[in-house]
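*Asks:* Generate a structure from the sequence data that follows.
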Amino acid sequence: MLKKIDNSKKSGNQHISILYPGLELTDHDTGYYTIGRIDQAHIHGGALIKMHPHVNDDILSYFRSGKVKHTDSEGFIEYITPTKLMLMKAGKLFYHEEAVLEEQEGLQIFIRPGEKDSKPEVIFQELEEVHSINEWRLIASPEKEKTSLTLSSQTWIYDMQITPGKTFKLPQDVNEDYHCLLYVFQGSITVNGNIGLGKGESLFIKDENISFETSDRAELVLFVTNTKSPYYDGGMYSGNQK
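*Replies:* Predicted structure coming up:
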């Protein structure tokens, strides 16, 4: 199965576009297995998102430009940048605040946790480079031996920036039990020679071998979910909104 989600299916406002991926496939679940919600945000410096709660969400802050100050209910303060990603595992209840110090664009990714009411935890990961050029980079997974950003459900998140003149495929370790959502953060790509995806658009991939390329340059984020694994779908933002 290959199924495209275009930008007309999103909600939000001039600053944030919100994707509930499940709505493209069904009318009873806003998420797609463990993938609850994806926000693409572009916020000017000086904005303040005041202290607010999260419950039972695994939230990856994946910013490609700008600088954001994170403050949470545990008194912890840290800065999120294009080379420092943050995974906030809200668990039972967690509060945080975000101050946008420099104009920011990136993704706020809401993944469904493996179980309800786990202990809250915040993890930061310093990347060696902003972009992984023409090679898939695993940035978050359920496997501690592979990623510092450890998700609590069977979900894997990769990124890559691709350049013209080459053809690309999915990572080799994506197997038949896994379903994928390929998201274009910047630029545009062509999949299998006839499916065009632009900025903010995405593609469901199930039981398909795909290839893709770009005519300019594109930044991609790949979400992989194990459809046979358990997850909790009652989170404040990642959960089913129906």
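*Asks:* drop to CA atoms for contacts and neighbour counts, all remaining ones
*Replies:* Fine.
*Asks:* For the residue of the chain positioned farthest from its centre, which residues are in contact?
*Replies:* Relative to the centre of the chain, the most outlying C-alpha is that of residue 165, 26.7 Å out, by CA atoms, centre = their mean. Residue 165 makes contact with 213-215 under the criterion CA atoms under 8 Å, 6 or more residues apart in numbering.
*Asks:* now do residue 4
*Replies:* Shown in contact with residue 4 (CA under 8 Å, 6+ apart): 197, 201-204.
*Asks:* Surely it is in a strand?
*Replies:* Yes - under DSSP: H, G, I helix; E, B strand; the rest coil, residue 4 sits within a strand.
*Asks:* gap between it and residue 19?
*Replies:* Separation of residue 4 from residue 19 (CA to CA, to the nearest Å): 13 Å.
*Asks:* residues shared between the contacts of the two?
*Replies:* Joint contacts of residue 4 and residue 19 (CA under 8 Å, 6+ apart) do not exist.
*Asks:* this one as well, want them side by side:
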Amino acid sequence: MKFQVYKSDARGGADHGWLNTKHSYSFANYYDPNRIHFGALRVVNDDIISGGMGFGKHPHDNMEIITIPTKGGISHQDSMGTGSIIEAGDIQVMSAGTGVYHSEMNAYEKQEGHFFQIWIIPNKRNVEPRYQQLSIKDVAKTNELYQVLSPNPDDQGVWIHQDAWISLGRYTESTKETYHLKGKNNGIFLMVVEGEIEFEGNKLQRRDVVEIENIEEISFLTSKNTNIMLIEIPMNI
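*Replies:* As a prediction, the model looks like this:
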């Protein structure tokens, strides 16, 4: 097993007044040649947007873009004709494929919007753009991991054009968790969203991350009142 811990304050980012953002990988004005991507995982942005503000219409192509709000709601409009509000408790995916324009605005004037945006490099280029949004409240579990994204349209959660899986965990009790990887030669990006976990003798706290390679399964111990996000991602791209 090979792993590397990254503390929350090691992330890049910027405070633009209306947008306070943290980047796990090089993005916008943050560039670190050692932090470009982790396998097919290209972006993990942790964004806070002021009420009524957001990102105007802009283009994407050949990227799987996943949005997971944790507070408030994000208003989405795109060139496919999709218009929706993605609320905390939802997950959204947009396969940009041959190209799409979209905008992302805080849906509420008097409340901050908090969300993760994740970009995953696809295994198919120039696909027809697509949009999918689901509530994950019905599949959410307590004190165990639950899947919210996979490569399979018939599986639980949303799907993308890549052999990647995202699972979330919400722990009210101290719990020993074990995760078995689904893909050979895949790696794990594990973030403590809130609370604390212990992994291989390392204590990880809010927004700390561990990247793990060369394993078939991992185990870690959560503290009470801990939320995590686990991304299984292909390393050979």
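*Asks:* Just the TM-score for the two chains, thanks.
*Replies:* Superposed pair, TM-score by TM-score structural alignment, normalised by the length of the second structure: 0.85. Supporting alignment: 223 aligned residues with a CA RMSD of 2.2 Å.
*Asks:* still on that earlier bit, show me which pair in the contacts of residue 4 of the first structure is furthest apart.
*Replies:* Greatest spacing in the contacts of residue 4 of the first structure, by CA to CA: 197 and 204 (11.7 Å).
*Asks:* Give the burial count for residue 144 of the second structure, as a bare number.
*Replies:* By the measure other CA atoms under 10 Å, the count of residues near residue 144 of the second structure is 17.
*Asks:* which position in the first structure aligns with it?
*Replies:* Under the alignment (TM-score structural alignment), residue 144 of the second structure maps onto residue 135 of the first structure.
*Asks:* Most neighbours out of the contacts of residue 4 of the first structure, which is it?
*Replies:* Within these, neighbour counts (other CA under 10 Å) peak at residue 202, which reaches 24 neighbours.
*Asks:* Just list the residues touching the residue mapped onto residue 64 of the first structure from the second structure, thanks.
*Replies:* Counting by TM-score structural alignment, residue 64 of the first structure corresponds to residue 70 in the second structure. Residues counted as contacts of residue 70 of the second structure (CA under 8 Å, 6+ apart) are 87-89, 113-116.
*Asks:* quick one: residue 212 of the first structure and residue 122 of the first structure, what's the gap?
*Replies:* Taking CA to CA as the measure, residue 212 of the first structure falls 35 Å from residue 122 of the first structure.
*Asks:* Can you get me a residue count around whichever residue in the second structure pairs up with residue 122 of the first structure?
*Replies:* Applying TM-score structural alignment, one finds that residue 122 of the first structure aligns to residue 131 in the second structure. Burial of residue 131 of the second structure is recorded as 15 neighbouring residues (other CA under 10 Å).
*Asks:* wait, is residue 131 of the second structure part of a strand?
*Replies:* Yes - counting by three-state DSSP, residue 131 of the second structure is found in a strand.
*Asks:* quick one: what helix or strand has the closest residue in space to it that isn't next to it in sequence in it?
*Replies:* Residue nearest to residue 131 of the second structure in three dimensions, not counting chain neighbours: residue 94, with 4.6 Å by CA to CA, 6 or more residues apart in numbering. Take DSSP states H and E as the rule and residue 94 of the second structure turns out to sit in strand 90-95.
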